[in-house]
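1. Sequence first, predicted model second:
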Amino acid sequence: MYIEESYYFWRLAADLIVNHDYEILQMLEDKHEVWLEQRIKGKTNVVRLSHKMFDWSNQLKQDQTVLDENIKRVLKVVGGRQVHVHNVYIAKYPPVDDWNEWKDTRSLPGRKKGTVQTFYIDEQSRELEINQLYRSLQLKEKNFPAPSEFEMEQMVEYLKQSIRNNHTKKQQQREQVFFYGKPLFTYVLIVINLLLFGWLEYQGGSTNTYTLIQYGAKYNPAIIDGEWWRIVFSMFLHIGFFHIMLNMLALYVLGTAVERMFGSIRFIVIYFIGGIIGGLASFAFTPNVAAGASGAIYGLFGALLFFGTVYKTLFFRTIGTNVIIILILNIVFSIMVPQVDNGAHLGGLVGGFLASSLVHFPNKREVGKQLVSFLLIIALTIGLGWYGYNHDSNHYDARLQADVATNYIQQNKFQKAIDLTTTALNHTNSEQSSLYFVRGNGYVQLNKYDLAKEDYLQAIKLDPNFVEAHQNLSVLYYNVEQNETKALEHAKRVLELDSDNKEMKEFIQSVEENG
């Protein structure tokens, strides 16, 4: 290899790396080849510098075939909507036969958007080709001096060392980004979640709706009554073994990564802001009882997306693609499965992103953006809380309130069951039969039989096949009003709907024998 070509090879590489912030994708010193990358606003410039000698154009053609295979591999690690590859040969002489067709700009292999352009820097066209390359890279034209051969030899080693120093410095900066802090609160949060899950199981079961409400799950009617603490406390409760295991695995993977990048204090701020905004979004848009760290965990996803906006190249070269794919899969899964609390997930994602922008990375400050993020967090918190509080019709699911009221009756809290079902009836327009039925049961326990009868009849009016309502009404007619005709009418209706109902068979037989 000629020292002059070697000098310009390393001079170009060093200038792009040191002075224009190009990243090294690959450096093969033994093959005299370097691949560089720079990403700007969705466009990625890739520069392949190759110090080779081609005697004939068919040799150049063979290298272009190898180039295309290498480009396909490079495209897997570089990002951007458009990728433009600048293939730069540095040689003393061009091929002796016709080779200019290879300098034509062509489409990127395997991509609709993107180009491959070849530059051939030889002894005769050196200044022209370098200037064309720099114009193509949207850089100011460069005029490299031509020192003596002795100076070139010395400069080559200096340029190589400059590139190595620059590469080492950037590696250290990357390590500082990924390993600023040590995970601490992540492990504390996992332990707290596991302990509270065990406590729920001991107290009545983590899948028992009444137990969840009793110990702090997100329950909208209670929040409307002033129990806003549930928004935070519900982040530490989980519904079932699969739920706790899945969330704790996600918290371990995402939490350790985010806590290392942001530090423990910033991490805990991101976690809680994501969880709180997720909880408020769930309160505003989802009537179901809810619990879990999902909103906070999506907040950690938001932190990783914020990382991608600050360190774009590093993000896509390391964790970016995996984060985006996992996030998309989670969102699709959330949309497809009706039980998933999408409000908490999306609210947590937005909250985590804004919280990350607020606290920012260590040693970085963007006061204007941080102030905007703070104002948006306040606006979201107040807005979601206000919307949820003033749209209380969204908070009453008939079946859920009926289940909760039934639990109250089992706990001998009869008036509380009646009050809950009455409130729910005022805020629901569908599936009200179960509410009337449960309220009727509450009235029976308080010996208010006329009110109970009205509710059972209303339940049957809404659902003529409501077996339990017919059964309770039959017993009420017989025991309270001594109306055997009505009692038998509803008892026989029960058997029409449930022919295996042993209790009603015995009841009918007893009434007919006594009659």
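-> That came through fine. Residues are numbered from 1 along each chain as shown.
2. CA atoms for contacts and neighbours, from now on please.
-> Noted.
3. All the strands of the chain, in order from the start?
-> Ranges of strands within the chain are 23-28, 33-40, 43-51, 82-90, 106-107, 114-121, based on DSSP state E.
4. Pull the distance from the longest helix seen in the chain to the chain's centre.
-> Of all segments of type helix in the chain, defined using DSSP state H, the longest is helix 149-178. From the chain centre to the centre of helix 149-178 is a distance of 38 Å (CA atoms, centre = their mean, to the nearest Å).
5. orientation of that helix relative to strand 23-28 in degrees?
-> Relative orientation of helix 149-178 versus strand 23-28 (axes from the mean of the first three to the mean of the last three CA atoms, to 10 degrees): 130 degrees.
6. Please compare the first structure with the one that follows:
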Amino acid sequence: MVLARVDALTPTPDDLMRFGANNAEAVLGGHEWFRILSAMFVHVGIVHLGLNMWCLWNLGVIGEPLLGVLGMFSVYLLTGAAGNLLSVAVNFYTGASGEVGAGASGAVFGIAGVLIVLFSNKRLSEPRPGFRGIPLEDLRAIRRSVIQFAVLNLVIGLSTNVGPLMRGIHMADVHIDNMAHIGGFTSGLAIAVPLVPRMTSGRERYLTRQKMTFAGAALAMALFGYFLSHLQ
């Protein structure tokens, strides 16, 4: 975007749309479904990008050992897409189809949701071949910190909106898409549940469960998108 001479601090809604931001009218009316994915790579300026990258870095440091590189990337895409889908649906049905949303925060909340569930598995404290185990106190501390991060940021996003909570808002020129946050977070919680029983069952069984879970999540979102496209 910067190479295309877009303002690095305050890109306009038109700039964001040109580079793939999310928008219910474009997705449902213009059939531009690619925005469900592309929007999570578009940010409202360099500050917005920096904050999301900082969050992803911190969550990634503790999440990658449990999910792997491909697992983390899959969770990023799936939960980010789920958040954007919910945003499109809610904006469409509340008459806010013109809202423009962008950023990785839906995926950030999604990863947080996944980690909250995964770190509830007390068997991670048990050493086994190739894995030292995580002390139970550390498991609880990490999970507690992720919960605090998610709750605090959800509360900040919701409390800044004195109007209808279902709509994105603007505060200090920053678009807060509450539905993308909620959609990402809840989808992260849901995706992680089937993974827990296989986390300590051996690498191959765990990877197989990951693939099945991620494929099921992708199918569920595709069906939800299909349902949305036929309810206009």
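-> Perfect, thanks for sending it. A quick note: this is a predicted structure, and the numbers were derived from the prediction, not measured.
7. Just give the TM-score of the two.
-> With the length set by TM-score structural alignment, normalised by the length of the second structure, the two chains reach a TM-score of 0.71; 194 aligned residues with a CA RMSD of 2.9 Å.
8. on that earlier part again, now the longest helix of the first structure: which residue numbers in the second structure?
-> Per TM-score structural alignment, helix 149-178 of the first structure has no counterpart in the second structure.
9. try stretch 24-34 of the first structure
-> Using TM-score structural alignment, none of the residues of the second structure align to stretch 24-34 of the first structure.
10. can you tell me the distance between the two ends of that stretch?
-> Across stretch 24-34 of the first structure, the terminal residues are separated by 8 Å (CA to CA, to the nearest Å).
11. So which residue is smack in the middle of the second structure?
-> Nearest to the mean C-alpha position of the second structure, by CA atoms, centre = their mean, lies residue 107 at 1.8 Å.
12. Matching that one against the first structure, which residue comes up?
-> Here residue 107 of the second structure is matched to residue 296 in the first structure, going by TM-score structural alignment.
13. Who are the contact partners of its match?
-> For residue 296 of the first structure, the contact set (CA atoms under 8 Å, 6 or more residues apart in numbering) comprises 235, 270-276, 278, 348, 352.
14. Looking at those, which is nearest residue 403 of the first structure?
-> Distance to residue 403 of the first structure across the contacts of residue 296 of the first structure (CA to CA) is lowest for residue 235, with 22.7 Å.
15. The closest one matches what in the second structure?
-> If you follow residue 235 of the first structure across to the second structure using TM-score structural alignment, you land on residue 40.
16. before we move on, what about residue 209 of the first structure?
-> By TM-score structural alignment, residue 209 of the first structure lines up with residue 13.
17. ok, the residue lying closest to its match once chain neighbours are set aside - how many residues close by?
-> Spatial nearest neighbour of residue 13 of the second structure, excluding adjacent residues (CA to CA, 6 or more residues apart in numbering): residue 100 at 6.6 Å. Neighbour count of residue 100 of the second structure, defined by other CA atoms under 10 Å: 24.
18. just checking, residue 100 of the second structure touches residue 23?
-> Yes: using CA atoms under 8 Å, residue 100 of the second structure makes contact with residue 23 at a distance of 5.0 Å.
19. what touches both of these two?
-> Each of residue 17 lies in contact with both residue 100 of the second structure and residue 23 under the rule CA under 8 Å, 6+ apart.
20. So residue 111 of the second structure versus residue 99 of the second structure, what's the distance?
-> Noted for residue 111 of the second structure: a distance of 25 Å to residue 99 of the second structure, by CA to CA.
21. And for residue 90 of the second structure?
-> 11 Å.
22. burial of residue 48 of the second structure, as a residue count?
-> As a burial measure, residue 48 of the second structure scores 19 neighbours (other CA under 10 Å).
23. just checking, the match of residue 209 of the first structure touches residue 45?
-> No: Residue 13 of the second structure is beyond contact range of residue 45, at 11.3 Å (criterion: CA under 8 Å).
24. Neighbour count: those two, which is higher?
-> With neighbours defined as other CA under 10 Å, residue 13 of the second structure and residue 45 compare such that residue 45 has more, 20 against 14.
25. dump the residue contacts of residue 315 of the first structure.
-> Residues counted as contacts of residue 315 of the first structure (CA under 8 Å, 6+ apart) are 307-308.
26. What ranges does the second structure have for its helices?
-> 13-18, 24, 35-38, 46-93, 105-118, 136-159, 178-192, 203-229.
27. export these to JSON lines and tack on distance to residue 4 of the second structure?
-> Shown next, in JSON lines, are those (distance: least, CA to CA, whole Å):
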{"stretch": "helix 13-18", "distance to residue 4 of the second structure": "10"}
{"stretch": "helix 24", "distance to residue 4 of the second structure": "25"}
{"stretch": "helix 35-38", "distance to residue 4 of the second structure": "17"}
{"stretch": "helix 46-93", "distance to residue 4 of the second structure": "14"}
{"stretch": "helix 105-118", "distance to residue 4 of the second structure": "24"}
{"stretch": "helix 136-159", "distance to residue 4 of the second structure": "31"}
{"stretch": "helix 178-192", "distance to residue 4 of the second structure": "27"}
{"stretch": "helix 203-229", "distance to residue 4 of the second structure": "31"}
